[in-house]
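Chemist: quick check, what structure comes out for this input:
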Amino acid sequence: MESIIEILRQRVSQATVSAFGQDLANVDPLVVPATNPKFGDYQCNVALSLAKQLKQNPRAIATAIVEHLEVNDICQKPEIAGAGFINFKLKTSFIAQRLKIIYNDPRLGISLTKHPQKIIVDFSGPNIAKEMHVGHLRSTIIGDCIARILEFQGHDVLRLNHVGDWGTQFGMLIAYLREVYPEALTTADVLDIGDLVSFYKKAKIRFDEDPEFREKARQEVVKLQAGAEDSRRAWQLLCEQSRREFQVIYDLLDVKAEERGESFYNPFLPQIVAKLEEKGLITEDNGAKCVFLEGFTNKKGEPLPLIVQKSDGGYNYATTDLAALDYR
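Modeler: Modelled structure (predicted):
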């Protein structure tokens, strides 16, 4: 079903051409919802935009357009207000007719788009080894709503769940579990998700306060990124447990999404650095590979680096985000 505003746009365009000639066939009719209900349901501002071109008073232009308007089946008689605004008030009989059509239409009167697109909706994005919180819930519901609307319109929607399943948090957690609960790194479901969250918080405290532990955690990240078998096994166990917990929530909400987390892009990280080097954008600073972007400075006004590869050979979230953008 064609929207009311689109019908009015077409009628105003036809009236404008009838009144002033074919040269104005491509002029935007500028029909919008009324800013105030006392002015009606829709208003048209095209007369003001044409005043300079036609060298006429906007009210005179509006009068000429109204004289050629054929909207009796839709609206009450259009009114000219102010400097030359044309106000439309819909007939109740027309509204009732539209509602009846919508009521009897399985698609509620919403037509499929004429120009379907491939659209990515990135939503939810919880972190592995942590419980979902209200922020994730909000993103999940909003993202699912957007995806459903776009799908209903006929677009090809790729629902992506960019979960936090990679990086420093795993280095911290694996390093800590090696010390206090090594069974959790080799056996499934030894701990529940609440215990993992508790251990993660303790690992974060150690990471912030203990330089030796911090280095161990960083080395675990490097091992994970390099594909060390024991690190990968521990990581997979943690991920699988979290996924099952997340799925309980998704099933309750009837939400579906394709998981494509940070780890998905790990194989592409060296390529990202290589591409940046090819373009001459990489600067080495204290062993780290950085990109310095114009306009990005610290509080002292000094250039602020975007680190894409750390001095120990590891990568960070910025590199992963660049890989995700490049892949998409």
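Chemist: hey, let's count contacts and neighbours off CA atoms from now on
Modeler: Fine.
Chemist: how far does the longest helix along the chain sit from the chain's center?
Modeler: The longest helix of the chain (DSSP state H) is helix 229-253. On the basis of Cα atoms, centre = their mean, to the nearest Å, helix 229-253 sits 24 Å off its chain's mean C-alpha point.
Chemist: what helix or strand does residue 205 sit in?
Modeler: Here residue 205 is covered by helix 193-209, with elements defined by DSSP states H and E.
Chemist: if you could redo that for residue 306, that was the one I meant.
Modeler: strand 303-309.
Chemist: name the helices or strands packed onto whatever helix or strand comes next after that strand?
Modeler: Next in sequence after strand 303-309, counting helices and strands by DSSP H and E, comes helix 317-327. Packing partners of helix 317-327 (3 or more Cα pairs under 8 Å, 6 or more residues apart in numbering; DSSP states H and E): helix 269-278, strand 303-309.
Chemist: what angle do helix 317-327 and helix 269-278 make?
Modeler: For helix 317-327 against helix 269-278, the angle by axes from the mean of the first three to the mean of the last three Cα atoms, to 10 degrees is 90 degrees.
Chemist: how about the helices in the stretch 51-200 of the chain?
Modeler: 58-68, 92-103, 134-152, 168-180, 193-209 (DSSP state H, counting those that start in this stretch).
Chemist: surely residue 272 and residue 322 touch.
Modeler: Yes. The pair residue 272 and residue 322 passes the contact test of Cα atoms under 8 Å, sitting 7.2 Å apart.
Chemist: would you mind pulling the contact partners of the helix holding residue 205?
Modeler: 129-131, 169, 172-173, 176-177, 213-214, 217, 241-242, 245 (Cα atoms under 8 Å, 6 or more residues apart in numbering).
Chemist: out of these, who's nearest residue 36?
Modeler: residue 131 (46.1 Å; Cα to Cα).
Chemist: any idea how far stretch 228-235 is from the chain center?
Modeler: Here stretch 228-235 is found 32 Å from its chain centre; the criterion is Cα atoms, centre = their mean.
Chemist: show me what counts as buried in it.
Modeler: 231, 232, 233, 234, 235 (16 or more other Cα atoms under 10 Å).
Chemist: cool, and stretch 37-47?
Modeler: Here stretch 37-47 shows 39, 40, 41, 42, 43, 44, 45, 46, 47 as buried, counting by 16+ other Cα under 10 Å.
Chemist: and this one, please, so the two structures can be compared:
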Amino acid sequence: MSSSASPSPSSPATSLPAQLTARVQAVTGIDPEMRPATKPQFGHFQSNVAMRLAKSAGRPPREVAADLVAQLALDDLCEPLEIAGPGFINFRIKAEVLATTAAALIPDEHAGIVPSADPQRVVIDYSAPNVAKQMHVGHLRSTIIGDCFNRVLSALGHTVIPQNHIGDWGRQFGMLVEQILDEDLDPDTLDLEGAEQLYQRANAHLKADEDFATASRDRVVKLQAGDPETTAIWRKLINVSLAGFNATYARLNVLLTDADVAGESTYNDDLPIICDDLESRGIAQVDDGALVVFVEGSQTPAIIRNQRGGYGYTATDLAAIRHRVGDLESDRIIYVVGSPQQFHFEQVFAIARRAGYLPDEVAAQFVGFGQVLGADGKKFSTREGTAVPLNELLDEANTHAAPNIALAAIKYADLSSGLQKDYTFDAERMVQTTGDTGPYLQYAHARINQILRKAEAEADEAGTPAPGQAITVLDEPAEQQLALLLSRFGEVVAEVGDSLAPHKLCNYLYELAGAYSTFYEHCPVLRSEGEVRESRLGLCRAAKKVLGQGLYLLGIDAPERM
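Modeler: Purely as a prediction, here's the structure:
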């Protein structure tokens, strides 16, 4: 990810590990670099901070460690500190602190996510399919990643403004409208697949018939001039396309709606204004008939208006930035676009900064992503080498699992590795309920629900209150590790909001599911009794809350049963 400004932190450190780190650092003056203890008898965390300080002070490490232990006032958080080996300090969070922290998650609607102390208006540019073309595999990642950012930043209390920058303008609409008129076709009878077939017929017609090509160019001029007949057909093509896009968005379970659409045509009236402004201030200049901006550090100039008077993507994106900052009053703009577009957006950001459209206090971030590869390691495409329609990819995944499980597999595979990496679409592997997969997390959630259902059925039969509303006893290491991990959820979500790295949330949830599995194996829940049973059911309820909320942020269904 490249960024031309850094966003402010989303929230203060709230997890128990973060609290511990902050308090130790306040005494030592350096990051204690807390590491999970290798064995339960060593506590929960170890630090070599005394050994590092001893080296610079020229003193024995254990002596420095003893001084630190005497200075650290952690009685409210930890058991008495221990010095181990050559000078390690062992930290064990008190069981009652772990219990209180985990118990607080049960009634918490947000499962420990702390709203940002500095809420912002955040524009996220994502998905952006083209009118009269079906969404294809290339739109999958932008849509899934952008939706995850939308959910995470909204959960952190920011005002998120999605912008679906659809391709609804350009020369292709001249040939599309002309083909409709040539065929005497009612555009209201088209669906998105039919519109794409129309595009293919029009393109072939354009190449084979010079008269048609001339008429198509003339039709573009009519569209730009607002000719009523041309404009009416163009709008119908957009409506047909939006209906198709929305059907796919529903299948993907993403939050985009028609209210989020702000296509290229939105900025038509601003393009000449942008050009005049940049040229009048000497930021842009005419070079070989084109209006260009020479960007510092770049050998290739950015073309604002070409030799024929047409406006390129740079002009449109500059107009979009000006609108998003000036009209939408954004504090942060995030572009979720394929990695090959990074150079283009670096130029756009640089020009926008120079022109004052993008003030220094507004963060502009390009979040690039890699390609979707087939099982053969090559770009995922049809036998003819064209992009696979997105609905076909979803259909193929559904042959291996139920739709909600197949979708979980796709989303988790997309989000769980670094975004800039390519990832392999192997539906059979991705839908497995074991290993680091989305369905594994769904299975963990369903298993927790099964335990709670049994406990609630027993309570109903006995006429007692619903069990698992409190956590009071955490004596076993597996219980404590699960509670400790649960406390980190809010901190992880805040980190994803800052870094825009959703794999960190995926990694956390996978670790959480593993910790729950260990707890389940070592700490009988329904077979335990009294306060221990109630406490373990409470821990199950807290884990369900966090796992369910985490899956929601990834856009993944959290099933009650599997």
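Chemist: TM between them?
Modeler: Aligned and superposed, the two chains score 0.76 in TM-score terms (TM-score structural alignment, normalised by the length of the first structure); 306 aligned residues with a Cα RMSD of 3.6 Å.
Chemist: longest strand of the first structure, counting residues only.
Modeler: When the first structure is parsed with DSSP state E, its longest strand is strand 288-297.
Chemist: that strand to strand 303-309, inter-axis angle?
Modeler: Going by the same axes, to 10 degrees, strand 288-297 of the first structure makes 150 degrees with strand 303-309.
Chemist: and strand 288-297 of the first structure, which residues are buried?
Modeler: Neighbour counts over strand 288-297 of the first structure (16+ other Cα under 10 Å) mark 288, 289, 290, 291 as buried.
Chemist: now for that strand, which elements pack on it?
Modeler: Partner elements for strand 288-297 of the first structure (3+ Cα pairs under 8 Å, 6+ apart): strand 282-285, strand 303-309.
Chemist: what does residue 289 of the first structure correspond to in the second structure?
Modeler: Matched by TM-score structural alignment, residue 289 of the first structure corresponds to residue 291 in the second structure.
Chemist: wait, its match touches residue 308, no?
Modeler: No. If you go by Cα under 8 Å, residue 291 of the second structure and residue 308 don't touch, sitting 10.4 Å apart.
Chemist: ok, and what's touching the longest helix of the first structure?
Modeler: Outside helix 229-253 of the first structure, the residues touching it (Cα under 8 Å, 6+ apart) are 128-132, 165, 170, 174, 184-189, 193, 220, 223-224, 256.
Chemist: next, the angle from that helix to helix 134-152.
Modeler: On the basis of the same axes, to 10 degrees, helix 229-253 of the first structure is oriented at 70 degrees to helix 134-152.
Chemist: helix 229-253 of the first structure vs helix 168-180, what angle?
Modeler: Going by the same axes, to 10 degrees, helix 229-253 of the first structure makes 120 degrees with helix 168-180.
Chemist: before we move on, back to that, among the helices and strands packed on strand 288-297 of the first structure, which is the most enclosed?
Modeler: Among these, strand 303-309 has the highest mean neighbour count (mean count of other Cα atoms under 10 Å), at a mean of 19.
Chemist: which elements pack onto that one?
Modeler: strand 288-297, helix 317-327.
Chemist: give me the mean deviation of the last one from the second structure.
Modeler: Comparing helix 317-327 of the first structure with its match in the second structure after superposition yields a mean distance of 1.5 Å (mean Cα distance after the TM-score superposition for the first structure).
Chemist: any idea how many residues pack against the residue nearest to residue 90 of the first structure when sequence neighbours are not counted?
Modeler: In space, and not counting its chain neighbours, residue 90 of the first structure is closest to residue 75: 4.2 Å by Cα to Cα, 6 or more residues apart in numbering. The local packing of residue 75 of the first structure (other Cα atoms under 10 Å) involves 21 other residues.
Chemist: the one 3 residues further on now?
Modeler: By other Cα under 10 Å, 21 other residues sit near residue 78 of the first structure.
Chemist: could you do residue 60 of the first structure as well?
Modeler: By the criterion of other Cα under 10 Å, residue 60 of the first structure has 15 neighbours.
Chemist: apart from its chain neighbours, what residue comes closest to it?
Modeler: residue 84 (7.7 Å).
Chemist: quick one, what contacts that neighbour?
Modeler: 45, 47, 48, 58, 59, 60, 61, 62.
Chemist: relative to residue 142 of the first structure, which of those residues is nearest.
Modeler: residue 45 (34.2 Å).
Chemist: distance check, the closest one against residue 52 of the first structure.
Modeler: Distance of residue 45 of the first structure to residue 52 of the first structure, computed by Cα to Cα, to the nearest Å: 14 Å.
Chemist: and what of residue 253 of the first structure?
Modeler: Plainly put, residue 253 of the first structure is 55 Å away from residue 52 of the first structure if you go by Cα to Cα.
Chemist: stretch 102-112 of the second structure: end-to-end distance?
Modeler: Terminal-residue distance, stretch 102-112 of the second structure (Cα to Cα): 9 Å.
Chemist: show me what residue 177 of the first structure aligns to in the second structure.
Modeler: So, by TM-score structural alignment, residue 177 of the first structure is matched to residue 180.
Chemist: its match is in contact with residue 190, isn't it?
Modeler: No. Contact between residue 180 of the second structure and residue 190 fails when scored by Cα under 8 Å: they sit 10.7 Å apart.
Chemist: one step back: any chance of a markdown table for the contacts of helix 193-209 of the first structure, columns neighbour count and distance to residue 29 of the first structure?
Modeler: Converted to a markdown table, the contacts of helix 193-209 of the first structure look like this (neighbours: other Cα atoms under 10 Å; distance: Cα to Cα, whole Å):
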| residue | neighbour count | distance to residue 29 of the first structure |
| --- | --- | --- |
| 129 | 29 | 55 |
| 130 | 20 | 53 |
| 131 | 16 | 52 |
| 169 | 21 | 55 |
| 172 | 28 | 60 |
| 173 | 26 | 61 |
| 176 | 22 | 66 |
| 177 | 18 | 66 |
| 213 | 17 | 67 |
| 214 | 20 | 64 |
| 217 | 24 | 62 |
| 241 | 19 | 57 |
| 242 | 22 | 54 |
| 245 | 17 | 53 |
